[in-house]
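J.: Output the structure for:
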Amino acid sequence: MKTLLAICFLSISFFAQAQTGTTEQLQQANTLLKQFKEPEALAIYQQIAAQQDTNVAVLVKCAELNCSIGERQTDKGAKVTYFTTAKQYADKALAADSTNADALYAEALAYAKLSSTEEENKKIVEDVKQMKLYADKALAANPNHALANYIAGKWHYEMLALNWFKKAALKTFFGKGLATPDIDSAITYMEKCKTLSPYFVQNYLDLAKAYGYKNRPAQQIEVLTKMVKLPTRTADDVALKEEGRKMLSDLQ
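T.: Sure, this is the predicted structure:
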């Protein structure tokens, strides 16, 4: 009995130490993110994910950071590597909980990024279909998921604003499972995201572009004016706000 109690005590003690270590790692990663040191923060999240492959929150963070870091790469091969890695983490998050809105959103995000690097028509179409599918699933799981609303809105906008070659490729498949894109839907989703996540700079920029597509300069100016005054909270916000300032200057 004493031996059994000793084993139980050691197991509980080990688990508590592991949890304490994970908490400290998460705090360190959060501090690094506030300092805009995304690669360093990602390294910590990946360490945790290697030990806890069913921790959905950590897996989703790994997917998000691989997407944001990958987006800033100038080399296409590096972009593809980051986006593919993001997809792998999103897959793991879904394997851990296939109904989790964050995991479903991460999968949609990964497909969105991969679609931007594809050159083969069928792959572009498949990525775009999956992006919409998982965004819709995330919203079905949680209609108030801010980032899923953003992805859904971005899907509608990008399907309308794509370059002519990709648009032509996609039009071929609209009758085969792809929904018809709509600029009003894009605006509705992104306006909802703005309400749910009022400091998400990327959403403001894309919402302004959607208003521009619809030829509504007054709303475009209103969104951009708010955007450039937002606090800088991510490594991408400075560049995004600068793009917004240039757009605003051109409109005024």
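J.: use CA for all of it now, contacts and neighbours both
T.: Noted.
J.: Figure out the helix or strand that the most centrally placed residue in the chain lives in.
T.: Among the residues of the chain, the smallest C-alpha distance to the mean C-alpha position (C-alpha atoms, centre = their mean) belongs to Leu109, namely 4.5 Å. Remark: Leu109 resides in helix 101-115, with elements defined by DSSP states H and E.
J.: Against which helices or strands is that helix packed?
T.: Using 3 or more C-alpha pairs under 8 Å, 6 or more residues apart in numbering; DSSP states H and E as the contact criterion, the elements in contact with helix 101-115 are helix 56-71, helix 76-96, helix 121-141, helix 146-161.
J.: how about 7 Å then?
T.: Helices and strands touching helix 101-115, as assessed by 3 or more C-alpha pairs under 7 Å, 6 or more residues apart in numbering; DSSP states H and E, comprise helix 56-71, helix 76-96, helix 121-141.
J.: to the chain's geometric centre, what's the distance from the shortest one?
T.: Same thing as helix 56-71. Taking C-alpha atoms, centre = their mean, to the nearest Å, one finds the center of helix 56-71 at 8 Å from the center of the full chain.
J.: What ranges does the stretch 151-252 of the chain have for its helices?
T.: Assigned helices in the stretch 151-252 of the chain, in chain order: 164-171, 183-196, 201-213, 217-227, 237-251 (criterion: DSSP state H, counting those that start in this stretch).
J.: to compare against the first, here's another:
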Amino acid sequence: MRRPSTATYVPVLLAVLLGIWAVPALAQGASGTDRAPETIASTPLPSDSIDARLEALEDERQTSDFRRIMQELEALAEEHPDHGGILWRLARTRTDVAEHTADEGQRKALCEKALAEATRAVDLIPSSSNAHLTKAVAAGRLAIISDTRRQVELSRTVREYADQAIALNPENDLAYHVRGRWHYEVAGLGFFARRIVDLVYGGLPNASYEDAESDYRTALALEERVVHHVELARTLLETGHSNQARTHLRRAIALPQQDVTDPHHKERARSLLQETSS
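T.: Reported below is the predicted structural model:
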């Protein structure tokens, strides 16, 4: 009997990155404080008006007009090319634009550029948790539309930079969320897919549903968000804790909207609750 090809098993790796990236704004509402200065010493500090504009653009993210925000950040980055805070926000917004871009070639170009900008931001402000988290998110978005070998490489990048984001700011709830999602998806890889990844592509770090649950619970303890409840519920369903899962789904539905992504996650919660209650 003919054995399935590597390509039959490994496309499930796409799921490792799906869903991580529809997370709330990193700076706006993120628990804790990104303690890193956002410019390098060799560059004159931007005026207070630049900082005020960045703050205003964070607020404007709730409009979902990501393309316009991207254009404004591009103009700021051209004027202040060594401002790490501008660069990681630009990288994040570019991935948001990519998510809403139908053409795969354009989407991939946006994600490649976002990853380069996030990498530059990490180089400029290596103590910034948000810069590292943005690199993890950009890597994940790019992985979705990459070949299998690069998917595996970028999945390692997701884990590495989520870990670093947490180390730099243990109160960054969204970093725990991203790492939790990584654990959830990698733990869900079947035996053959995981074996192929180990043998052909060099393997991935260990992952488990228990680690995913721990990260989601930590994220919730730091900041209650709709998306944290939904992903924790999904993890609890995988480990057979249906009653706990339904409690978190109901809570997700009941929470007031705080982020532009909340309606999407509330709808997911309703669907899951209906499925688990039938």
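J.: most tightly surrounded among the helices and strands packed on helix 101-115 of structure 1?
T.: helix 56-71 (a mean of 23; mean count of other C-alpha atoms under 10 Å).
J.: Tyr150 of structure 1 -> structure 2?
T.: For Tyr150 of structure 1, the equivalent position in structure 2 is taken to be His177, counting by TM-score structural alignment.
J.: count of residues packed around its match?
T.: Residues near His177 of structure 2, counting by other C-alpha atoms under 10 Å, number 27.
J.: Now do the contacts for it.
T.: When the contact criterion is C-alpha atoms under 7 Å, 6 or more residues apart in numbering, the partners of His177 of structure 2 are 215-216, 219, 228.
J.: ok, so of those, who is nearest Asp59 of structure 2?
T.: The nearest member of the contacts of His177 of structure 2 to Asp59 of structure 2, counting by C-alpha to C-alpha, is His228 at 21.0 Å.
J.: Just give me the match in structure 1 for that closest one.
T.: Aligned against structure 1 - with TM-score structural alignment as the criterion - His228 of structure 2 pairs with Asn203.
J.: Tell me how far its match lies from Leu147 of structure 1.
T.: Computed with C-alpha to C-alpha, to the nearest Å, the distance linking Asn203 of structure 1 and Leu147 of structure 1 is 9 Å.
J.: can you check Glu24 of structure 1 too?
T.: With distances defined as C-alpha to C-alpha, the gap from Glu24 of structure 1 to Leu147 of structure 1 amounts to 27 Å.
J.: Please apply the same query to Gly21 of structure 1.
T.: Taken as C-alpha to C-alpha, the span from Gly21 of structure 1 to Leu147 of structure 1 is 29 Å.
J.: corresponding residue for Lys266 of structure 2 in structure 1?
T.: For Lys266 of structure 2, the aligned position in structure 1 is occupied by Lys241, per TM-score structural alignment.
J.: Neighbours of its match, how many?
T.: For Lys241 of structure 1, the tally of surrounding residues (other C-alpha under 10 Å) stands at 22.
J.: what separates it from Ala235 of structure 1, distance-wise?
T.: If you measure Lys241 of structure 1 against Ala235 of structure 1 using C-alpha to C-alpha, the figure is 11 Å.
J.: same deal with Ala101 of structure 1?
T.: Relative to Ala235 of structure 1, Ala101 of structure 1 is positioned 24 Å away (C-alpha to C-alpha).
J.: From what I see, Ala152 of structure 1 and Leu133 are in contact.
T.: No: checked against C-alpha atoms under 7 Å, the pair Ala152 of structure 1 and Leu133 is beyond contact range at 9.3 Å.
J.: that older thread, what would the helices and strands packed on helix 101-115 of structure 1 look like in CSV with distance to Leu10 of structure 1?
T.: Rendered in CSV, the data for those read as follows (distance: least, C-alpha to C-alpha, whole Å):
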stretch, distance to Leu10 of structure 1
helix 56-71, 26
helix 76-96, 28
helix 121-141, 39
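J.: Of all the ones you listed, which one is nearest Ala41 of structure 1?
T.: Using C-alpha to C-alpha as the criterion, the shortest distance between Ala41 of structure 1 and these is 8.5 Å, found for helix 56-71.
J.: In structure 2, which residue range corresponds to the closest one?
T.: With TM-score structural alignment as the criterion, helix 56-71 of structure 1 aligns to 84-99.
J.: Return the mean post-superposition distance for the matching stretch against structure 1.
T.: Plainly put, stretch 84-99 of structure 2 ends up 2.1 Å away from its match in structure 1 on average once the two are laid over each other (mean C-alpha distance after the TM-score superposition for structure 1).
J.: which residues touch that stretch?
T.: Applying C-alpha under 7 Å, 6+ apart, the contact partners of stretch 84-99 of structure 2 are 38-39, 66-67, 70, 73-74, 77, 107, 110-111, 114-115, 117-118, 121, 124-125, 131, 134, 138, 141.
J.: Stretch 32-39 of structure 1 aligns to what range in structure 2?
T.: Aligning stretch 32-39 of structure 1 against structure 2 (TM-score structural alignment) gives residues 60-67.
J.: May I see the buried residues of the matching stretch?
T.: By neighbour count on 16 or more other C-alpha atoms under 10 Å, the buried set for stretch 60-67 of structure 2 is 61-62, 66.
J.: Also stretch 191-202 of structure 2?
T.: Of the residues in stretch 191-202 of structure 2, those buried under the neighbour-count criterion (16+ other C-alpha under 10 Å) are 193-197, 201.
J.: so how far is it off the chain centroid?
T.: Between the mean C-alpha point of stretch 191-202 of structure 2 and the mean C-alpha point of its chain there is a distance of 24 Å (C-alpha atoms, centre = their mean).
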